[in-house]
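[1] Need a 3D model of the following:
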Amino acid sequence: MTTEPVRAAPDWLALREPADAAARSTGLVDLLRAHLPTDGLLVHDLGCGTGSMARWLAPRLAGPQRWVLHDRDAELLTHAAAHPPVPQVETRHDDITRLAADDLAGASLVTASALLDMFTGEELDRFVALCAGARCPVLVTLSVVGTVGIDPPDPLDRRLTESFNAHQRRLLGDAPLLGPDAAGTAVDAFRRRGLEVHTRPSPWRLGPDHADLALAWLDGWVGAAREQSPELDRVAADYAARRRAELDRGTATVTVHHVDLLALPT
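    Here you go, the predicted structure:
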């Protein structure tokens, strides 16, 4: 299956932002602080969306900060500029898979969130090379790992997960997306370039307090599985109806597993 680049809708980003904030690893931020300058930070956020990473991270870092927000989506950048997470914010409309070393000149920190799975292998290698060349810490959060837990379990959970993960690995042009393989590939790529890499789990835990997000996630998850495997169409529709009813009643919880990574120059 060939696809076009994925676009994140502002409404979806707003819906997921509280769950993202709760899931990200504060332990990695504690480790990060010791590797940052104390006289001011220049942070480049790659694939910034509406700026949720900066809204979460900036209050956890000391001293004056200037953030440069990069995204290929002009609408998301406009939203980020209208709701700046820190006083000094610059937005740049560009393709983060095509940035050059000069684009990150002087960076104290490079960040990204919920991004790696949308890369091909070649794009991820360029991304890692760019970040490693900046010779500063790199914090990448909320990379999917292909594992989902729904309680209570259903006999179709595994089949839907496998089909969704195959959809995540679909072709972008002539090359497959990395999907759930991206985080492990990134860890290996950073280590090959001599960086010290730390990882922590960062799962979404969606219960009754996140019912709207859980329902939206379920629709997207099942929809992608059905698109990937049309033979699942009828059973997947019944499955989605059962799961939606459980989530509406507050009798089901969803755990979507992610991993955060911190790469440190040595």
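[2] Every contact and neighbour count from this point should use C-alpha atoms.
    OK.
[3] Now the element after the strand ranked longest in the chain, going C-ward?
    The longest strand of the chain (DSSP state E) is strand 138-151. Per DSSP states H and E, the first helix or strand lying C-terminal to strand 138-151 is helix 157-168.
[4] how far out from the middle of the chain is that following helix?
    Helix 157-168 has its C-alpha centroid displaced from the chain centroid by 18 Å (Cα atoms, centre = their mean, to the nearest Å).
[5] Packing partners of the helix or strand just after it?
    Using DSSP H and E, the helix or strand that directly follows helix 157-168 along the chain is strand 171-172. Judged by 3 or more Cα pairs under 8 Å, 6 or more residues apart in numbering; DSSP states H and E, strand 171-172 is in contact with strand 2-3.
[6] Next SSE downstream of the strand it packs on?
    Helices and strands here follow DSSP H and E; after strand 2-3, the next one along the chain is helix 10-23.
[7] quick one more, to check against the first:
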Amino acid sequence: MSEVLEVSSDWLAVREAEDARARARALAEAIPTLLPPGPITVHDLGSGTGSMMRWLAPLLPGPQSWVLHDWNATLPRRALDGPRPLDRDGVPVSIDLRVGELGSLEAADLAGASLVTASALLDVLTAHEAHAIVEACLAVGAPTLLSLSVTGEVELRPWDARDKHFRTAFNAHQRREVDGRQLLGRYGAPIVHGLFGHAGWHVRKARTTWHLTDREPDLLREWFEGWIDAAEEQDPQLQSDHAGYREHRQAQLDRGELSAVVYHLDLLAWPR
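    Predicted coordinates for the structure are as follows:
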């Protein structure tokens, strides 16, 4: 998964505040009723620098132990180097790191889990990897919170007729094959929803959104540049068919006139 999950700590830092605002708090607030009494252990998959932990830990009772899983050890290590989040009772959580590919995840890797979480992960998985993660969660019987999976829906404002062509190409790019891995893209969350439902688990979903405006100019600009770069990589003909589109949108960015709504889906699954 290394090519797909090659994200910079700078990008994760830029998006963290908007991720925290966007995540479905109602799903998180339902979690304590699903947890066993006593200390809890949370396994966070594709943890990056630990933004899910920093957001969720204050909403859950303690004591808490977090196990951060990522293929890239340098990202979760930043969570170890920074301040420890506090649980709902004001006690710092403990943190452990696990480095490995999520496609080979097994139930033993989640042994002792009270809760499994992930954020912005499902769309960069393959079907095999998604099945492996769901099977491991089912085996340990832990409630699972999966947030901020892209749906492919994007609204740029002001509207431009050319937006739809770039959106279509971007969504195709999310489904591309990389080193033999066929990515799920916007189908990741629906597929995982179906897998948990087929296994007989309860599943709640919530539509969540990024609202990107000139109040977060760095995030808006980085998101837009990444969005249009991916679209043009997928379909280079966009550059000639819609010449001037990038420059037009960038000029709107510079003037503070551009905004975007990016839609995601959050899932909470738990056994019956």
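[8] what's the matching range in the second structure for the longest strand of the first structure?
    On the second structure, the counterpart of strand 138-151 of the first structure by TM-score structural alignment is residues 144-157.
[9] mind listing what's buried in the matching stretch?
    By neighbour count with 16 or more other Cα atoms under 10 Å, stretch 144-157 of the second structure contains the buried residues Thr144, Leu145, Leu146, Ser147, Leu148, Ser149, Val150, Thr151, Gly152, Val154, Glu155, Leu156.
[10] Can you verify my assumption that the first one contacts Trp270?
    Pointing back at Thr144 of the second structure there. Yes. Using Cα atoms under 8 Å, Thr144 of the second structure is in contact with Trp270, at 6.4 Å.
[11] if we can go back for a sec, so, if you compare the buried residues of stretch 144-157 of the second structure, which one comes nearest to Thr213 of the second structure?
    Leu156 (10.2 Å; Cα to Cα).
[12] Chain neighbours aside, what residue packs nearest to that closest one?
    In this structure, Leu156 of the second structure finds its nearest non-sequential neighbour in Ala260, 4.4 Å apart by Cα to Cα, 6 or more residues apart in numbering.
[13] sec struct for that neighbour, please.
    The local conformation at Ala260 of the second structure, judged by DSSP: H, G, I helix; E, B strand; the rest coil, is strand.
[14] Could you check how far Val154 of the second structure is from Tyr245 of the second structure?
    Going from Val154 of the second structure to Tyr245 of the second structure by Cα to Cα, to the nearest Å gives 16 Å.
[15] part of a strand, is Met52 of the second structure?
    No. Going by three-state DSSP, the assignment for Met52 of the second structure is helix, not a strand.
[16] What is the burial count for it?
    If you count neighbours by other Cα atoms under 10 Å, Met52 of the second structure ends up with 23.
[17] ditto for the one 3 residues further on
    The local packing count at Trp55 of the second structure equals 18, with neighbours defined by other Cα under 10 Å.
[18] Now do the helix or strand hosting it: which elements does it pack against?
    If you go by DSSP H and E, Trp55 of the second structure is part of helix 51-56. With contacts taken as 3+ Cα pairs under 8 Å, 6+ apart, helix 51-56 of the second structure sits against strand 115-119.
[19] Which neighbouring elements make contact with the strand it packs on?
    So strand 115-119 of the second structure, by 3+ Cα pairs under 8 Å, 6+ apart, packs with strand 40-45, helix 51-56, strand 144-157.
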